[in-house]
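let me see the structure of the following:
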Amino acid sequence: MTVPRLIQNFKGGRALIVTSSRSAAEALEATLAKLGVSVERPALVDGRAELDIASLQAERDILFLDGDLDGAVVIDTAAGGRLPPVPIIGLVGVEAPSRLKALMNLGATGFLRKPVHGAAVYTALFLGVNQFLLRSEMQGQLEELGRRRQGRRFVIKAVVLLMQQTGLDDDAAYSLLRRESMRSRQGLESYCEQWLGNQADPAAQTMQETAQRPRADQA
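Okay, here's the model as predicted:
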């Protein structure tokens, strides 16, 4: 597994602080400014943060979310175990299991206790961002493995068809397909899917060739 490079310098980042606690926001803003991180505080309207989730950028944005606010930010992470679009650091006041669970379900990878102390901010930022990057890398690799697993059926079909067309054994047919996929700079699964799609009704053609081939008892 590829391990992403650890981020230690957060200069140029943007923190979005969703909290109703003025003291927590001010303490965060003062420390983040020293780290070169700009701060925005989305307004809370009827308990919901005025925040466009789709516009957030993982390369720049970090979301500080107060766990004492119920439903202030809605992020769909349930389907397929998706990660949130940006690192989330939970601000924890009341350490009730239900509130901690809510932050976990949103994908929080770092936590910071209230009242916020400046000395703890960098640690929370470091853990929150780098854990997010690690999970993103792992999820990407799992998705790639899933795509390759789904594509194995094309590899099997292509090997069988190539054996029928050329008389090669399975190892030789597989090696040929692998060489061709590398030459075309495609993954083996994608290459085999494309190769099969380019065959003119391969199943019917193979059946016809088999039917026209003289049988041993008719020779």
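
all contacts plus neighbour counts: C-alpha atoms, from now on.
Will do.

after the helix ranked longest in the chain, which helix or strand is next?
Longest helix in the chain, counting residues (DSSP state H): helix 118-166. Next helix or strand after helix 118-166 toward the C-terminus (DSSP states H and E): helix 170-183.

tell me the buried residues in that next one?
173, 174, 177, 178, 180, 181 (16 or more other Cα atoms under 10 Å).

residues contacting the third one?
Read that as residue 177. Residue 177 makes contacts with 159, 188, 192, as judged by Cα atoms under 8 Å, 6 or more residues apart in numbering.

element containing the last one?
Spelled out, it's residue 192. helix 188-198.

so what does that helix touch, helix or strand wise?
helix 118-166, helix 170-183 (3 or more Cα pairs under 8 Å, 6 or more residues apart in numbering; DSSP states H and E).

can you list these in JSON lines and add distance to residue 204?
Output for the helices and strands packed on helix 188-198, formatted as JSON lines (distance: least, Cα to Cα, whole Å):
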{"stretch": "helix 118-166", "distance to residue 204": "11"}
{"stretch": "helix 170-183", "distance to residue 204": "20"}
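
burial of the closest residue to residue 33 other than its chain neighbours, as a residue count?
Computed as Cα to Cα, 6 or more residues apart in numbering, the closest residue to residue 33 that is not its neighbour in sequence is residue 39, at 7.7 Å. Using other Cα atoms under 10 Å, residue 39 has 19 neighbouring residues.

one more, for comparison:
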Amino acid sequence: MSKPSSFSLRGRKALVAIKDERDATIVRRQFERLGIDIVTWDGGADIDGRPDVTLIDDEFLPLSSPAQRASLGRSPVIALLGTETPSRLKLVLDLDPASFLVKPLRSAGIYAALVLAFERSERTSELKQQVLKLEQRLRSRRVVLAAVLQVMHTHALAEPAAFALIRRAAMEQRKTIEELSAEITVTGSLPRAAG
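Purely as a prediction, here's the structure:
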């Protein structure tokens, strides 16, 4: 299943929390044109469901409950800025917005803010996955080092030769070096197929 394009917005769901009725009308009109379903939120109750994007007026900040903050963290946030004071900007930055719009709103810029929010969210997600993979590989390097030391000791080899032996054995067995190294550290020796 392919991921939706950041430029294609039809069928997406947006949580909208805007105090000013004029701004809310502009957002509703633009979202209807773009095919985005709207769920309005008045800031009082907890947020139900999982929107694809959230537009939140800075007048709703700070959020009162941890559940509200957690709910907003599950989708990209577009902040609507009315005041550029450091304290207000700090509250907005605590939401980690993917994009922003300046009030009073105009129809121009809403599509761009949405596309930027979806694209930033996708890129951030990809970067987080890469970081997790790199952290896992870093943790597995300890296992590889332990296996190399074990093979060096068992076969009286230098480090490059021990690592080459493990690598060759991993290729023969169609395993990753990390998988084979974990086996070596458990059994204390190379599997027999590596001969």
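
what's the counterpart of residue 150 of structure 1 in structure 2?
Counting by TM-score structural alignment, residue 150 of structure 1 lines up with residue 139 in structure 2.

how far does the helix holding residue 192 of structure 1 sit from the chain's center?
25 Å (Cα atoms, centre = their mean, to the nearest Å).

what do you get for stretch 126-135 of structure 1?
Per Cα atoms, centre = their mean, the centroid offset for stretch 126-135 of structure 1 relative to its chain is 13 Å.

mean shift of that stretch relative to structure 2?
Average distance, stretch 126-135 of structure 1 versus aligned residues of structure 2 after superposition (mean Cα distance after the TM-score superposition for structure 1): 1.5 Å.

what stretch of structure 2 does that stretch fall on?
Stretch 126-135 of structure 1 corresponds to residues 115-124 in structure 2, going by TM-score structural alignment.

cool, stretch 90-109 of structure 1 as well?
Going by TM-score structural alignment: stretch 90-109 of structure 1 matches residues 79-98.

once you drop chain neighbours, what's closest to residue 73 of structure 2?
In space, residue 73 of structure 2 is closest to residue 95, 7.3 Å off (Cα to Cα, 6+ apart).

go ahead and confirm that neighbour touches residue 78.
No: taking contacts as Cα atoms under 8 Å, residue 95 of structure 2 lies outside contact range of residue 78: 9.3 Å.

could you tell me the angle between the helix holding residue 192 of structure 1 and helix 170-183?
With axes from the mean of the first three to the mean of the last three Cα atoms, to 10 degrees defining the directions, helix 188-198 of structure 1 sits at 100 degrees from helix 170-183.

which parts of helix 188-198 of structure 1 are buried?
188, 189, 190, 191, 192, 193, 196.

dump these to a markdown table, plus distance to residue 56 of structure 1.
Shown next, in a markdown table, are the buried residues of helix 188-198 of structure 1 (distance: Cα to Cα, whole Å):
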| residue | distance to residue 56 of structure 1 |
| --- | --- |
| 188 | 35 |
| 189 | 33 |
| 190 | 32 |
| 191 | 35 |
| 192 | 37 |
| 193 | 35 |
| 196 | 40 |
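
from the residues you listed, which is closest to residue 203 of structure 1?
residue 196 (10.2 Å; Cα to Cα).

map that closest one across to structure 2 for me.
Checking TM-score structural alignment: residue 196 of structure 1 goes with residue 185.

what's the spacing between that match and residue 56 of structure 2?
53 Å (Cα to Cα, to the nearest Å).

give me the contacts around stretch 112-131 of structure 1.
6-8, 23-24, 27-28, 30-32, 62, 87-93, 108-111.

buried only: go through the residues you listed for me.
Among the contacts of stretch 112-131 of structure 1, the ones that count as buried (16+ other Cα under 10 Å) are 24, 28, 31-32, 62, 87-93, 108-111.
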